[in-house]
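**Student:** My questions concern the predicted model and sequence given below.
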Amino acid sequence: MAIKASQRRPFLGKVAFSPIFHSVKRRPTVVITFDDLHSSIYDLAFPFLKKRNLCCTLYVPKDFVGKVKKLRLEQIVDMYESGWDMACDSTPDDTLTKILDIERSVRDILINRDFLVSQGLTRAADHFCWTFGRWDIAVANEFRSVGFKSGRSVEPQAFYDGFGLLDIDMTIPSCGASVGNDTTRLYKQLDEVVRRGVTQFFHFHNIVQDGQKDGFCFSGFLDFVEKIYFLRNSGAVDVLTISQWWNRVRKDRIENSPNII
């Protein structure tokens, strides 16, 4: 048995879980991710997360490294050595949405993967995020053909991965908070993780001090992470990086469907 999403509109409808799915062993799971290499990720978010032993995933656009108000390479390496995953973001920002030029899309995402590999940041180099969440099945298939394992989108829905991923791998949904201090949707999705035993990716961009307007408020971010920290310590959820989650899903898929390779 498996839940198979539509690649055309994969996460617009809610899935009704029957008792048989609830009987399958699985863990409520959170994967926290960051995009665009804002320096605040290292200056504000990273120290707070590190003290709580929470490791996240950073999607890295090569051309942003070392730019003004962006992360420097040594900071990225420090985060990686602390347990964070480094995956691929697109450079420039519109490349992956130019679906009429698939060769260019593949070439540019490979530049980012090659950069990560050249720096020894290999754990999640075969995972990427779609720019602005815009994806296309033809581009996704080309990315699969060159070895990419997952593509994170921006649909806010949680998803069930107890039987593997099937065609969800290139359209992984993620609930985000980019500007302001409204955590309502974040907490709603976190409650769903615990209640239904599903997986939820969360994504953030720039984290700013209270009163600033060009990012997500630091106090709201702290409160949300503290909630995740409490749930993790109480055994209610797992908090994983993209590579940890992928390896677990791969293992579960083989165990539940031994004839699937």
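**Tutor:** Done, it's in.
**Student:** Please make it C-alpha for all contacts and neighbour counts, starting now.
**Tutor:** Will do.
**Student:** Need the residue closest to the centroid of the protein.
**Tutor:** The residue lying closest to the centre of the chain (CA atoms, centre = their mean) is residue 33, at 4.7 Å.
**Student:** Surely that one touches residue 58?
**Tutor:** Yes: applying CA atoms under 8 Å as the test, residue 33 and residue 58 come out as touching, 5.7 Å apart.
**Student:** what comes up buried for stretch 128-136?
**Tutor:** For stretch 128-136, burial by neighbour count (16 or more other CA atoms under 10 Å) applies to 128-131, 133-136.
**Student:** List the contacts of the helix or strand harbouring residue 201.
**Tutor:** Using DSSP states H and E, residue 201 sits within strand 199-204. Outside strand 199-204, the residues that touch it by CA atoms under 8 Å, 6 or more residues apart in numbering are 28-35, 157-161, 173-178, 186, 189-190, 193, 216.
**Student:** And here is the other one:
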Amino acid sequence: MANFEIQSGTLLEDFGTIGDWTVDSGGTATEDTIKVKIGSKSVKVVTNAGENCAITKDINVDLSVDSGFYLQFYLDNDTNTDGFSFFITSTTSGAFTSYFKYSHSFPCHEGWNRIFIGKDQWSNTGAEDWANNMRRIRVRANSEAGVVGTIYFDGIYYNRYNRPKIVLIFDDINDTDYTEAYDFLKLFNIKATSALVSSYVGGANRLTLAQIQEMYDYGWDFVNHTVDHTNLTTLGTQEEMETKIGACKDWLEVNGFTRNDMHKLFVYPNSGTNSTARVALTAKGVMAARSNYNRTQPTPMDEPLLIAGNANPYPYTYQDTQDKIDRAIADGGTTFLYLHKLVATSAASTEFDIADFKTLIRYAVRKESQIDFMTFSEWYRGLTEPRKLV
């Protein structure tokens, strides 16, 4: 079993034989031997411009187990496809009169994506029942208006579950990382991660080098957030991006903040990323990077430079944030939960109430039998080195 894995799950569909599927009139579906995760083939669904294309297959499977589903798909272009829908029914022919439906809207990213679909995330039409033997599945690709959409499907599992994790990250080295978060988290022996902007160190309302050293010695991670918090997508060249990335990485190395290669981990300023930025990160030796995408991050991962972060909406509610922890537990995934400045009463998207923060941590601690806190570098190492599994 892979590290973090508790249940490897059962393969429901490998998308290996296009002849097993019926294709509707909204596009085409063909076998593909290049974009493959399982076996030797995937199914490439191409919609007509502005249309939806569904493929349907007969099955005969008991899906009454409690755990949900795990789906793998590949995108050539993350702007042309407007998500997809997944249907399961116990009816054997004709229209889907009773069925479960899950609709996934983007953002997702170019390349391989893995998503969890919990049993609680399906809508139910016609009083379908998971206790029934399921007899057909349907996957429908949706395109944006006026353009052709393409999705490669390759693998649906059920009853798969990994040990849930929380990677708590504070962006921008606000001084409240030390004055509020650090001291409170110590009560529970929790270590977090700070996304460090090297030119901010010692500035007004920012962490000092002495504070960073103390937190590091206790077990906190400090990872690269560029030299000056420039959104990489606003820069014109790869060379400019490498300069911003490299200066902060060099600062971390010179000051000795390199445990577990944390200086090779990155957080995108303003979640700004594109293909050039990822090439620049690779050129500077970055191993993994957190963006946004606002969903649970599965393990294993296919795109280490596109880790899904969980941001709060603004204005947020406490429940918004707690739900991210509950979702990670339900899915068997990791929530890369990121905050900024802790304040008495939040008045900006980069602020979070101190009282809510303390309530959230106490809630997560009460769930310690179900979910673990890890730093970014501990989590990354845990993909290939033993970590707590049960």
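**Tutor:** Alright, I've got the coordinates. None of these values were measured; they are calculated from a predicted model.
**Student:** Superposing both, give me the TM-score.
**Tutor:** The TM-score (TM-score structural alignment, normalised by the length of structure 1) is 0.85; 245 aligned residues with a CA RMSD of 2.4 Å.
**Student:** hmm, back to that, list just the nearest of the buried residues of stretch 128-136 of structure 1 to residue 249 of structure 1.
**Tutor:** Distance ranking of these against residue 249 of structure 1, using CA to CA, places residue 128 first at 16.9 Å.
**Student:** residue in structure 2 matching that closest one?
**Tutor:** In structure 2, the residue paired with residue 128 of structure 1 according to TM-score structural alignment is residue 266.
**Student:** how close does that match get to residue 207 of structure 2?
**Tutor:** 18 Å (CA to CA, to the nearest Å).
**Student:** How about residue 196 of structure 2?
**Tutor:** Going from residue 196 of structure 2 to residue 207 of structure 2 by CA to CA gives 9 Å.
**Student:** Ok, residue 297 of structure 2 next?
**Tutor:** 29 Å.
**Student:** what do you get for residue 240 of structure 2?
**Tutor:** On the measure of CA to CA, residue 240 of structure 2 and residue 207 of structure 2 end up 26 Å apart.
**Student:** Can you flag which of the contacts of strand 199-204 of structure 1 belong to helices?
**Tutor:** With helices taken from DSSP state H, the overlap with the contacts of strand 199-204 of structure 1 comprises 186, 189-190, 193.
**Student:** Top of these by number of neighbours, please.
**Tutor:** residue 190 (25 neighbours; other CA atoms under 10 Å).
**Student:** which residue lines up with residue 176 of structure 2 in structure 1?
**Tutor:** By TM-score structural alignment, residue 176 of structure 2 lines up with residue 40.
**Student:** Tell me if I am right that its match is in a strand.
**Tutor:** No: secondary structure assignment (DSSP: H, G, I helix; E, B strand; the rest coil) places residue 40 of structure 1 in helix, not in a strand.
**Student:** How about it: what's its closest non-neighbour residue?
**Tutor:** For residue 40 of structure 1, ignoring the flanking residues on the chain, the nearest one in space by CA to CA, 6 or more residues apart in numbering is residue 207 at 5.6 Å.
**Student:** Residue 157 of structure 2 too?
**Tutor:** Residue 157 of structure 2's closest residue in space is residue 11 (CA to CA, 6+ apart), at 4.4 Å.
**Student:** and what of residue 271 of structure 2?
**Tutor:** Per CA to CA, 6+ apart, closest to residue 271 of structure 2 is residue 291, 4.8 Å.
**Student:** can you check residue 296 of structure 2 too?
**Tutor:** residue 335 (5.2 Å).
**Student:** tell me, how many neighbours does that neighbour end up with?
**Tutor:** By other CA under 10 Å, neighbour count at residue 335 of structure 2 equals 27.
**Student:** And for residue 348 of structure 2?
**Tutor:** 11.
**Student:** can you pull the contacts of it?
**Tutor:** 314-315.
**Student:** if you set the cut-off to 7 Å instead, what comes out?
**Tutor:** The contact partners of residue 348 of structure 2, taken as CA atoms under 7 Å, 6 or more residues apart in numbering, number zero.
**Student:** So it belongs to a strand, correct?
**Tutor:** No: per three-state DSSP, residue 348 of structure 2 lies outside any strand segment and is coil.
**Student:** Quick check: the gap between it and residue 203 of structure 2.
**Tutor:** Taken as CA to CA, the span from residue 348 of structure 2 to residue 203 of structure 2 is 20 Å.
**Student:** What sits closest to residue 94 of structure 1 if chain neighbours are left out?
**Tutor:** residue 131 (6.7 Å).
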